[in-house]
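> Sequence and predicted model, in that order:
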Amino acid sequence: MAQELQGRKIAILATDGVERVELEQPRGALYGAGARTELLSIHPGEIQARQWDLNAAGTFPVDRLVSDASADDYDALLLPGGTMNPDQLRMNRDAVNFVKSFVASGKPIAAICHGPWTLVEADAVRGRRLTSWPSIRTDLRNAGAEVVDEEVVTDGSFMTSRSPADLPAFCRAIVEHFARSERRVPG
């Protein structure tokens, strides 16, 4: 990967309980492709990461509160998983409204593992073809999505993946998916 995302600014929306590798590895792929990223969260300071939901896995510094962010500020959105992370995001009005505005913008969104839960809360999955961690597939179906069991699934502006095991394919795919978008935010 060269500099396919040079000049692009990507929002990563996460909070405590984020699965470390699902934030860290995609962010590394985005950096490697020339993108800038900002970690948005529902509280300032740092967010606590987890490994397989069970073990503490360090922290990540928050760049900006989601309540102070706008979809207009970013070229694409990444929603990492971890069970606790999207469960908290979907209960936060600012996070859900941010995702809704991103969906409405048509800009690319990538979600992995439990990340699509926030898309469900934003009422954005109806009629979409998606994949996810197996335990939330019923939620996706009940919200009107067509759920498949594939490594990476792209449907319009959405890209989804199942689990940390799919990260190599997901990381390659998000760079390609985000690079296809012609939208660019200033500065």
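That came through, no problem. Residues are numbered from 1 along each chain as shown.

> For the rest of this, base every contact and every neighbour count on C-alpha atoms.
OK.

> So Val103 sits against Val120, correct?
No: under the criterion of CA atoms under 8 Å, Val103 makes no contact with Val120, lying 11.5 Å away.

> how many neighbours does Arg90 have?
Residues near Arg90, counting by other CA atoms under 10 Å, number 21.

> One more to weigh against that first structure:
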Amino acid sequence: MQVAFLVAPEGVEQVELTDPWQAVRDAGGTPRLVSTKSGRIQAFNHLDKADTFAVDQVVADATVDEYDGLVLPGGVANPDFLRMDEKAVAFAKGFFEAGKPVAAICHAPWTLVEADVVRGRTLTSWPSLRTDIRNAGGTWVDEQVKFCDGGPNTLITSRKPDDLKAFCEAFLDVFARSGSKGAP
């Protein structure tokens, strides 16, 4: 199972990147860091700079066909930067068009709002996105993990870092059941 982690050059909440990344590895999968620029991305612990991570692939060179699923980590700035990048938005939307599963935590649904893929879906997020999700035609709920089967693919969303254990278990189960090649 090869999983794309789409992040901006800075602003990703580190634990929302590293915990799901490790979960994919522990499940025998291959996580790949996809960003809008090459080099290294700067992660944050809330508002404080944390570690940097090497980019595996620039989104302009990435195709949905290469991946079995997409994880969108949060952080306030990360999805805000991503939603301003047409290629990043198109890449995220491409997973929905291809019927592949997508997992998003915390502020990450902002990228999905921009991709116009939340309409008719029920999802959760950090509470401040509630109005954005509703205005984009989605239904917002305050739940630890929300599964939303919409068409051929599944969207898994979660609210915050405290939900990471349940989030990782949920998306790994869905990614494995989605018929992904090499899934555990």
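It's in. Here the structure is a predicted model, which means the values were calculated and not measured.

> So what does Glu16 of structure 2 match up with in structure 1?
Applying TM-score structural alignment, one finds that Glu16 of structure 2 aligns to Glu22 in structure 1.

> my guess is Lys9 of structure 1 contacts Ala76, does it?
Yes: counting by CA under 8 Å, Lys9 of structure 1 touches Ala76, with 7.1 Å between them.

> higher neighbour count, these two?
Per other CA under 10 Å, whichever of Lys9 of structure 1 and Ala76 has more neighbours is Ala76, with 29 against 22.

> Which position in structure 2 pairs with that one?
Using TM-score structural alignment, Ala76 of structure 1 sits opposite Gly69 in structure 2.

> who's in contact with its match?
Gln2, Val3, Ala4, Phe95, Lys100, Pro101, Val102, Phe175 (CA atoms under 8 Å, 6 or more residues apart in numbering).

> How many residues are close by Ser125 of structure 2?
The burial count for Ser125 of structure 2: 27, using other CA under 10 Å.

> same check, this time on Ala165 of structure 1
If you count neighbours by other CA under 10 Å, Ala165 of structure 1 ends up with 12.

> What does it correspond to in structure 2?
Checking TM-score structural alignment: Ala165 of structure 1 goes with Asp162.

> tell me the secondary structure for its match?
Classification of Asp162 of structure 2 by DSSP: H, G, I helix; E, B strand; the rest coil places it in helix.

> And for the residue minimising distance to the centre of structure 1, nearest residue in space, chain neighbours not counted?
Centroid-nearest residue in structure 1: Leu79, 1.5 Å away (criterion: CA atoms, centre = their mean). Take Leu79 of structure 1 and drop its neighbours on the chain: the residue closest to it by CA to CA, 6 or more residues apart in numbering is Ala111, 4.5 Å away.

> How is the corresponding residue of structure 1 for Thr111 of structure 2 assigned, secondary-structure-wise?
Under the alignment (TM-score structural alignment), Thr111 of structure 2 pairs with Thr118 of structure 1. Classification of Thr118 of structure 1 using three-state DSSP returns helix.

> check contacts around Thr118 of structure 1.
Applying CA under 8 Å, 6+ apart to Thr118 of structure 1 gives the contacts Pro86, Asp87, Leu89, Arg90, Val96, Val99.

> Take the residues you listed and map them onto structure 2. Which survive?
Counting by both residues aligned by TM-score structural alignment, their matches' CA atoms under 8 Å, those that remain in contact in structure 2 are Pro86, Asp87, Leu89, Arg90, Val96, Val99.

> Next, count neighbours for the last one.
Meaning Val99 of structure 1. For Val99 of structure 1, the count of nearby residues is 27 (other CA under 10 Å).

> Run a quick check on it versus Glu121, I expect a contact.
No: the pair Val99 of structure 1 / Glu121 is not scored as a contact, 9.1 Å apart, by CA under 8 Å.

> Return the residues in contact with whichever residue in structure 2 pairs up with Gly45 of structure 1.
Under the alignment (TM-score structural alignment), Gly45 of structure 1 maps onto Gly39 of structure 2. By CA under 8 Å, 6+ apart, the contact list for Gly39 of structure 2 reads Ala54, Val55.

> Select, from the kept ones among the contacts of Thr118 of structure 1, the two members most distant in space.
Greatest spatial distance in these: Asp87 and Val99, 14.0 Å, computed using CA to CA.

> residue ranges of the helices in structure 1, please?
Assigned by DSSP state H, structure 1 shows helices spanning 20-32, 84-89, 93-105, 116-121, 137-142, 167-180.

> That concludes my questions; thank you for your assistance.
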